[in-house]
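# Just a sequence and a predicted model for now, questions to come.
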Amino acid sequence: MPQTLNLAIVRLSAMGDIIHTASILPSLFDALKERYTLHLNWIIDSTFSAIMEDSPYINRLIPLPLKEAIKTKDLKTLLAMHKALKTESFDIVLDMQGLLKSALIAKTLNAQSIFGFQSPKESLAKLFYTKSIAIPYSSHILLRNATLAFGTFGLPIPSLETLKSPKDFLGFKSAQFPFISSIKNKKILCVLETSKPNKTYPLEKFLELTKLLNAKGYTPIFLSQKPITIPQNAQFYHIHSLDLAKIKSLVAQMDLVIGGDTGITHLAWALKRPSITLFGSTPRERFNLDTPQNLSLSANTNNDKNNFNIATLDPSAIFELTQSLLEKSLSKTFSRNNL
């Protein structure tokens, strides 16, 4: 009979990185089910906890208001978190983030073993691990995460192709958006913002793309974090100020998501929605989630984080990929309707 394993994953942030890490859960559970009954705990920053709240693989989500406490220098909250974490006990802790703060959190827990990357993002982190797993920092993010998780248990590492097509690992609560019912054609979401300016596709380029879409009868939806002024020289809907739970529901209702290398385009991949990810200063070879329905374009030639090459991506090239994905979707719908 499989023994119960109380496992904790420390992956505090950010949205896309959390999604990358969570995507290995279905294959990890399958690989371990004969040996263990997994009780999975996930330690996450409160800012991003909604992303994982509905995952069928997580028994307990432990949100920490760490980002806000550090930002406001709230020592009282930091000490309270430290005190609470010291009461938690686990068989194994995986530091999937590789930062000093995530390693310190892992060390604060009562754990028999702490596993982390031999080449973490911050080298001091590995001082707090019981054992570290070797994989180059330059490896693809999905393969890097899987190597740590599977290597902890001495399991074979899945191929990158397998990791790019995981079983469902997120969930969401349905939310209604009244304007969606007025869209008679395919629903296309354009993500206007990312975490960094050099990963953000310019608004004027999105408007050029929108004019091409309008000519084919599509009215895209622009998504931004805050209200912004957008020139009314094309037809589009604009939605903003959504919390992460509503963003999950919105993405799940889309026929296509287009945006920079950011959490929301990665969310489309996770929710099995077609997407086009636009890479500028981040290396596509490390972060692409390419599948037949999740495509990408890259403007980067030298992996220089200080460049803004993403602005050179031609809207017409994005439009061509859009047509390809939407036509493929229409073809599948036609085939189902004629069975």
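Sure thing, it's come through.
# can we go C-alpha only for contacts and neighbour counts from here?
Will do.
# How much space separates the closest residue in space to residue 248 that isn't next to it in sequence from residue 56?
Using Cα to Cα, 6 or more residues apart in numbering and skipping the chain neighbours, the partner closest in space to residue 248 is residue 172 (6.2 Å). Distance from residue 172 to residue 56, counting by Cα to Cα, to the nearest Å: 10 Å.
# Of those two, which one has the most company?
The residue with more neighbours, out of residue 172 and residue 56, is residue 172; 20 against 13, by other Cα atoms under 10 Å.
# separation between that one and residue 134?
34 Å.
# now swap in residue 187 and tell me
Residue 187 is 43 Å from residue 134, where distance means Cα to Cα.
# Who has more neighbours out of these two?
Using other Cα under 10 Å as the criterion, residue 187 and residue 134 rank with residue 187 on top: 18 against 15.
# Could you look up the SS state of residue 28?
What DSSP: H, G, I helix; E, B strand; the rest coil gives for residue 28 is helix.
# Also residue 71?
Under three-state DSSP, residue 71 comes out as helix.
# Provide the count of other residues in contact range of it.
Residues lying near residue 71 (other Cα under 10 Å) number 8.
# ok, now how distant is it from residue 65?
Taking Cα to Cα, one finds residue 71 at 10 Å from residue 65.
# got it, and residue 299?
Using Cα to Cα, residue 299 is found at 36 Å from residue 65.
# out of these two, which sits in the more crowded spot?
Set residue 299 next to residue 65 and count neighbours by other Cα under 10 Å: residue 299 wins out with 20 against 17.
# State the distance from that one to residue 187.
To residue 187, residue 299 is 26 Å away according to Cα to Cα.
# do residue 213 as well
Separation of residue 213 from residue 187 (Cα to Cα): 11 Å.
# what residues are shared contacts of those two?
Both residue 213 and residue 187 are in contact with 219, 220, where contact means Cα atoms under 8 Å, 6 or more residues apart in numbering.
# ranges for the helices of the chain?
Using DSSP state H, the helices of the chain run over 15-22, 25-32, 49-52, 66-72, 75-85, 100-108, 141-152, 160-163, 203-215, 244-252, 263-270, 284-287, 315-337.
# Which one of the ones you listed lies nearest to residue 8?
Nearest to residue 8, of all the helices of the chain, is helix 100-108, at 8.8 Å by Cα to Cα.
# So which residues make contact with that closest one?
Contacting residues not belonging to helix 100-108 are listed as 10-12, 82, 85-86, 93-95, 114, 122-126, 128-129 [Cα under 8 Å, 6+ apart].
# try it against this one:
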Amino acid sequence: MNTRNFRIAIVRLSALGDIVNTAVALQIVRKHYPDATIDWYVEEAFAPLLQDHPLLHEVITVPLKRIKKTKSFQLLRETIHTLKSHPPYDQIIDAQGLLKSAIVTSFLKGKKHGFDRNSAREKLAARFYDTASSIPYEMNVIKRNVLVITEALEIPYREEDIVEKKALFPIQEKPQWLNEKAVACVIGASWPSKCYPKEQFAEICSALSHPCYLVWGSEQEYQDAHWIAQHAANAVITPKMGLRELVSFIAHCDLVIGNDTGPTHMGWAMNRPSITLFGPTNERMIFPTDINIGIKSPSPVNILKIDRNDFSIRDINPSVIIQKAKELL
């Protein structure tokens, strides 16, 4: 196939962890389509993560959350007009499998590919595609993301491409406030039941010899970080960071310990050692390596029907995390 001037659109609107776990496909696509134009459609809040990415031609923001919040019909009309105005693509790939991402895909011109009815998170999404991949929803999320993109582009799947990846995002200079040796502790998450207790995080910090930098993104997380810093002498509260600052911070840390959430997954993305803690979710959410491991609570998980009231993450003994952290350090 002549890949010169081949135009590819990837639709992955949110969330941070899902975007991180999809970006590995860019390196794979570029190996097979070195001259292609690759655009990424993303929610505007997450666009800074992808801006100026060397493997992307354009990052196109889609303000769905702002449309929902403001209920602005004018903004909706402008967004649809913008989507329809882009030149045709040779291949459009919905790597999210939600109704909202499928609708965004439908406004773009070109051949559309996504997850089939039995693979998509929301079955109705499959009606918007010309072709579809059958990839079990229970499969590892990074493999799923890579497979739906590589199958759309007829690229052979090689797990080595994931294992041997380079850092997924550009790295800025090391933050001036960061010590030579550092552990990042990601204490928040999207659901309370995914959060490891602050008391146990303080115990982990106190047991490690390196400074432990507490990453926070909301007022509640800041209050929890303040509590941990009061109870662990080597715990340090980070400044509030934008996404690009967060990437560079993680890239300069020696270890990331955190809940199942985007900033923790950034450790794997930037080839840094990481420990991801799981309660209501499981290791399906990471790509385990020698330096990127998961620790799961004892509770069973039905990935098709996640129990958000499963607070079993509290049952993970801090000593297990401390031991693994010392090994990785």
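Great, that's in hand. The model shown is predicted, which means the values in this text are computed figures rather than measured ones.
# quick one: TM-score?
In this superposition the chains share a TM-score of 0.90, using TM-score structural alignment, normalised by the length of structure 2; 313 aligned residues with a Cα RMSD of 1.7 Å.
# isn't the residue nearest to residue 248 of structure 1 right next to residue 54, touching?
Yes: counting by Cα atoms under 8 Å, residue 54 is a contact partner of residue 172 of structure 1 at 5.8 Å.
# Which strands and helices lie in contact with the longest strand along structure 1?
Scanning structure 1 for the strand with the most residues, using DSSP state E, yields strand 36-45. Judged by 3 or more Cα pairs under 8 Å, 6 or more residues apart in numbering; DSSP states H and E, the packing partners of strand 36-45 of structure 1 are strand 3-10, strand 60-64.
# The shortest one vs structure 2, average distance?
Overlaying structure 2 shows strand 60-64 of structure 1 at a mean distance of 0.9 Å from the equivalent residues (mean Cα distance after the TM-score superposition for structure 1).
# how about that strand, which residues of structure 2 does it hit?
Aligned using TM-score structural alignment, strand 60-64 of structure 1 spans residues 58-62 in structure 2.
# distance between the matching stretch and the chain's centre?
Put simply, stretch 58-62 of structure 2 sits 17 Å off its chain's centre (Cα atoms, centre = their mean, to the nearest Å).
# what do you get for stretch 48-63 of structure 1?
Distance, centroid of stretch 48-63 of structure 1 to centroid of chain: 14 Å (Cα atoms, centre = their mean).
# Tell me which residues of that stretch come out buried.
Buried residues in stretch 48-63 of structure 1, defined by neighbour count with 16 or more other Cα atoms under 10 Å: 48-55, 57-58, 61-63.
# Give me the contacts around that stretch.
Contact with stretch 48-63 of structure 1 is made by 12-15, 19, 25-26, 39-46, 169-173, 244-245, 248, as judged by Cα under 8 Å, 6+ apart.
# Over to stretch 201-216 of structure 2?
Applying Cα under 8 Å, 6+ apart, the contact partners of stretch 201-216 of structure 2 are 179, 181-188, 222, 225, 228-229, 231-238, 240, 318-319, 321-322, 326.
# Derive a ChimeraX selection command for the buried subset of those residues.
Buried subset of the contacts of stretch 201-216 of structure 2, written as a ChimeraX selection, criterion 16+ other Cα under 10 Å:
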select :182,183,184,185,186,187,188,222,225,228,229,231,232,234,235,236,237,238,318,321,322
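# Make TSV from the helices and strands packed on strand 36-45 of structure 1 and add distance to residue 281 of structure 1 to it.
Converted to TSV, those look like this (distance: least, Cα to Cα, whole Å):
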stretch	distance to residue 281 of structure 1
strand 3-10	27
strand 60-64	30
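# Would you tell me which of those gets closest to residue 280 of structure 1?
Across those, residue 280 of structure 1 has its closest neighbour in strand 3-10 (28.6 Å, Cα to Cα).
# That closest one vs structure 2, mean deviation?
Looks like 0.9 Å for strand 3-10 of structure 1 (mean Cα distance after the TM-score superposition for structure 1).
# and that strand with helix 141-152, angle?
Interaxial angle of strand 3-10 of structure 1 relative to helix 141-152 (axes from the mean of the first three to the mean of the last three Cα atoms, to 10 degrees): 140 degrees.
# Distance check, the residue nearest to residue 248 of structure 1 against residue 271 of structure 1.
Following Cα to Cα, the distance that separates residue 172 of structure 1 from residue 271 of structure 1 is 9 Å.
# now residue 157 of structure 1
Distance of residue 157 of structure 1 to residue 271 of structure 1, computed by Cα to Cα: 23 Å.
# Ok, residue 245 of structure 1 next?
Using Cα to Cα, residue 245 of structure 1 is found at 13 Å from residue 271 of structure 1.
# same check, this time on residue 102 of structure 1
On the measure of Cα to Cα, residue 102 of structure 1 and residue 271 of structure 1 end up 27 Å apart.
# So for these two, which sits in the more crowded spot?
Using other Cα under 10 Å as the criterion, residue 102 of structure 1 and residue 271 rank with residue 102 on top: 23 against 19.
# Average offset of stretch 145-152 of structure 1 relative to structure 2?
Taking mean Cα distance after the TM-score superposition for structure 1, the mean distance separating stretch 145-152 of structure 1 from the aligned residues in structure 2 is 1.4 Å.
# since we're on residue 41 of structure 1, how many residues are nearby?
Residue 41 of structure 1 has 19 neighbouring residues, counting by other Cα under 10 Å.
# which residue lines up with it in structure 2?
Using TM-score structural alignment, the partner of residue 41 of structure 1 in structure 2 is residue 39.
# Check residue 163 of structure 1 too.
Using TM-score structural alignment, residue 163 of structure 1 sits opposite residue 162 in structure 2.
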